[in-house]
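After the sequence you'll find the predicted model.
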Amino acid sequence: MTDSATALAYVESHLDDSLDRLFALMRVPSISTDPAYAEQCRVAAQQLTDELTALGFAARVAPTPGHPMVVAHHDGEGPHVLFYGHYDVQPVDPLELWKRDPFDPVLETRADGTKAIVGRGASDDKGQLRTFVEACRAWKETAGKLPVRVTILFEGEEESGSESLEPFLHEYADELRADFALICDTSMWDTATPGLTIGLRGMAGGQVTVRGPSRDLHSGLYGGPARNPIQVLTNILADLKDKDGRVTLLGFYDGVHPLNADVQASWDALGFDSRAFLGDVGLSVPAGETGVGVLEQSWARPTAEINGIWGGYTGEGFKTVIPAEAHAKVSFRLVGDQDPDQVWNAFEDHVRARLPGDCTAEFNVRGGSRAISLASDSPPLAATRAALDAEWGKSALLASGGSIPVVNSIRSILGMDSVMVGFALNDDNIHSPNEKYDLNSFHKGIRSWVRILDELGAMANAEQPEAATA
């Protein structure tokens, strides 16, 4: 048997032990956004550190102004990879909607006979990060080594804004820098089709406030002659898109590139059902850009969305006022080479150009990030895809996803690209009650990482003769 075959056999014979270790981590309520759980975040970090140390990693709990990081290193031949995951979880509210204690995980058998791990953090991200740790364990227990050199970074604030992440990356850049990063916090296409995320949309967003009269006014006295900030703001926001669903901001589509033909072909082969996609949320008529498919809109096109709007009296009953001000939260998902600062500045210009007399606007920008695009034929991604194809028996989908800020941080601070592969499913209820992770995702996720590590090591060996000749 080859080393990888032996490691895969180990995964099969020790799956129950792997589940026990996952359950132990899930029992720790490491809710990062609530200060009451700060000690539990430290407990989770220490638990992972102790485990990695026992596996032969040089591991430590690294303090930050917020929750600690877990940093671990293991020598190996071949390329140096940085694996990123996060051990913190979302709050569990509303608790009454859970079928059981969120921090008392269970393996649940469903009506169709399939099994799922249920509990907070099952999918996001404890179950995902554990697939990688268990793959490392399989290699160490069978071969006594890892096929590649590995650095691990587990964050404790991903679910609460990652305030400590970028300062930490800057401070420890020399220690954390590797050839490329591996991230397991994304999804599969379906239960049988693995996915590789090769693009992430960027983000620009913030809040706009339109002010008119000096105070709220009685609409019976001032209705008609007085400017109504809600009416002004809604008119301005309505102008964000034309009749064909295209965003009207000046220069908005600068840097938006046509979809790669190979990627388009792989998406077309999926048989995506846009009617079912919309039907699941009670809709039936596609909106957005005319002539652009639903899947392409979701994965590869920029958007402008109004995320919240308020002003005037919003309590029970009725109060006939013209409000002094109105507010809206607006966000833009970005693709290609779109510049988040340019997009937000164009939005401010759009608002100011439409402000009538006696009205002013104030903006509170939340910040932004550029989109990430990865070459679909890069050696690390090609090796990862080959490993996934071997494990799942079908070609991995090359997909695009939402914003994952850490990918931008790793690229801008450490100068590395990331390979994003995950085994979550869209129905895993992440951030919601009754979060779950299919046992098949956990099981084959471990096996997939065993194969990926092997392929990455083989990739380095294959490059060696050429390097020697050079």
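Noted; the coordinates are in hand.

from here on, contacts and neighbour counts on C-alpha atoms
OK.

Quickly find the element holding residue 141.
Per DSSP states H and E, residue 141 falls inside helix 126-143.

Go through that helix and flag the buried ones.
Residues of helix 126-143 classed as buried under the neighbour-count rule (16 or more other Cα atoms under 10 Å) are 126-140, 142.

and the comparison structure, right after this:
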Amino acid sequence: MPAVQDSAVGRVLACVDEDLDHARSRLFELLRIPSISTQPDHRQDMQRAAEWLRGQLEELGLQTAIMPTAGHPKVVGFHPGPPGSKAPRVLFYGHYDVQPADPLDLWHSPPFEPQLVEGPRGPRIVARGAVDAKGQSMMFIEALRAWKTAGGGIPLPVIVLMEGEEEIGSPNLEPFLKANQADLRADFALISDTNMWDIDTPALTTRLRGMCNCEVTLKGPGMDLHSGLFGGSALNPVNVLARILGDLHDKDGRIQVPGFYDKVRPVSSGQAAEWQSLGFDEAAFLKGIGLTTPGGEKGVQALQRIWARPTADINGIWGGYAGPGSKTIIPSEAGAKVSFRLVPDQEPQAIFEGFQRFVRDRLPTGMQVSFQAFGMAAGILIDTDTVWARAAKEALQQEYGRPAVMIGSGGTIPVVEQIKRVLGIDSLMMGFGLDDDQIHSPNEKFELKCFHKGTRSHALLLGKLAG
């Protein structure tokens, strides 16, 4: 990197450090807005949060607009970078909506009155949205601010896209991406909505599991029946459904849906060795959630089961009487919610069709079945041999004094797949959350150290890409 660029980066990092209290105050302003996307009563708060973000981006010199959708609006800002810049154009994606705060009585402080409290690892920010994802989104905005203030200006072409529907599945994101494809053209997307390995070890998330989320309903007799009069003759949908779902896994934890593993690729030996070297303590992991015995496929290393192997889970099951006391009936119907977490190359629609065959092959004659799909997303594997991934590794190494770990995520971030499919660009997932941040739970928090070093890391990344 040229000496002049090194000097600029030094000034920018010093600015981040000196401005930390103001940056936290700005984040607190955003956290005070209860932008709960799923609740209609908060529609005005959603608009208020969008307008607040527009103001912040306009202060930084971005050409900014609030763009309506069929649901909540998107906030989009554009900056061309310095004249003649040959640096990659970055599309930063974040979201300003948050989960509901319920149950309120479990919060130690009001969820939309952010607090800076002392924790075991130093000060932490406690509020709904602190880490998911207002705090993580503001790290990038604060990095832009530091470059504008101390680095001579934003050093490369930037697009900022903030949406307000991530917590409800981003129903209007794909149409928005398609309608604005030309304006959103970039070399890669940067997303900070993931975790570090631990508070001292940075990470890039290189793979996400996909999702096939569905419902199955069995219908037997035309009405609930007296179990004494009809038991032994009438088929019981709850019994049948329980037996069928009990066949989903064999004794070794492998999923029995036809063709389920046909496109599942094994993890490379190098990746498996890197994950094994992390020293993941599955016993401690399970103890923290009140369990002692691991599930999943036998003979497969723990992190591979969580990050790189597909799963099938019954998320809910119902049928018959579940009130106090007893009611001796044969129910007329039974149902279950079933989700499959998928790995790259597995096709969600093919898995859904395989599950339907699995159920129908075990269905007694005379019983009816119906299916409904709720959400489909493909798994993602991200190339780390790119200009931006190498720059991110260098930035994180410089900030933390140790190499970034290439980790997986067992969760699903549909926007990554949509950006790849619609815009044709890969994502760089450089997040600074921790496993104990209580995302979606009461007392959600974001360590101040993570917010600070995350902002510095983003500033370093911009400098390395520009240089």
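That came through fine. Please read these numbers as outputs of a predicted model, since none were measured by experiment.

hmm, back to that, other SSEs contacting the helix holding residue 141 of the first structure?
With contacts defined as 3 or more Cα pairs under 8 Å, 6 or more residues apart in numbering; DSSP states H and E, helix 126-143 of the first structure has these neighbours: helix 3-13, helix 15-26, strand 80-86, helix 439-469.

was I right about residue 405 of the second structure contacting residue 197?
Yes. The criterion here is Cα atoms under 8 Å, and residue 405 of the second structure meets it with residue 197 at 7.1 Å.

Quick check: neighbours shared by the two?
Common neighbours of residue 405 of the second structure and residue 197 (criterion: Cα atoms under 8 Å, 6 or more residues apart in numbering): residue 203.

Counting neighbours, what do you get for the closest residue to residue 368 of the second structure other than its chain neighbours?
Spatial nearest neighbour of residue 368 of the second structure, excluding adjacent residues (Cα to Cα, 6 or more residues apart in numbering): residue 219 at 5.1 Å. Neighbour count for residue 219 of the second structure, taken as other Cα atoms under 10 Å: 20.

and residue 92 of the first structure, what pairs with it in the second structure?
When the second structure is aligned by TM-score structural alignment, residue 92 of the first structure is paired with residue 101.

can you give me the helices in the stretch 201-350 of the first structure?
Counting by DSSP state H, counting those that start in this stretch, the stretch 201-350 of the first structure has helices at residues 219-222, 229-238, 261-268, 274-279, 294-300, 340-353.

which residues in the second structure does the last one match up with?
Counting by TM-score structural alignment, helix 340-353 of the first structure lines up with residues 348-361 of the second structure.

repeat for the first one
Under TM-score structural alignment, the match for helix 219-222 of the first structure in the second structure covers residues 227-230.

Now that stretch on the first structure. Mean distance?
In the superposition with the first structure, the average deviation recorded for stretch 227-230 of the second structure is 0.7 Å (mean Cα distance after the TM-score superposition for the first structure).

Next, the contact list for residue 26 of the first structure, please.
Shown in contact with residue 26 of the first structure (Cα under 8 Å, 6+ apart): 103-105, 119-122, 126.

Now check the second structure for the residue matching residue 429 of the first structure.
In the second structure, residue 429 of the first structure lands on residue 438 (TM-score structural alignment).

residues near its match, how many?
By other Cα under 10 Å, neighbour count at residue 438 of the second structure equals 16.
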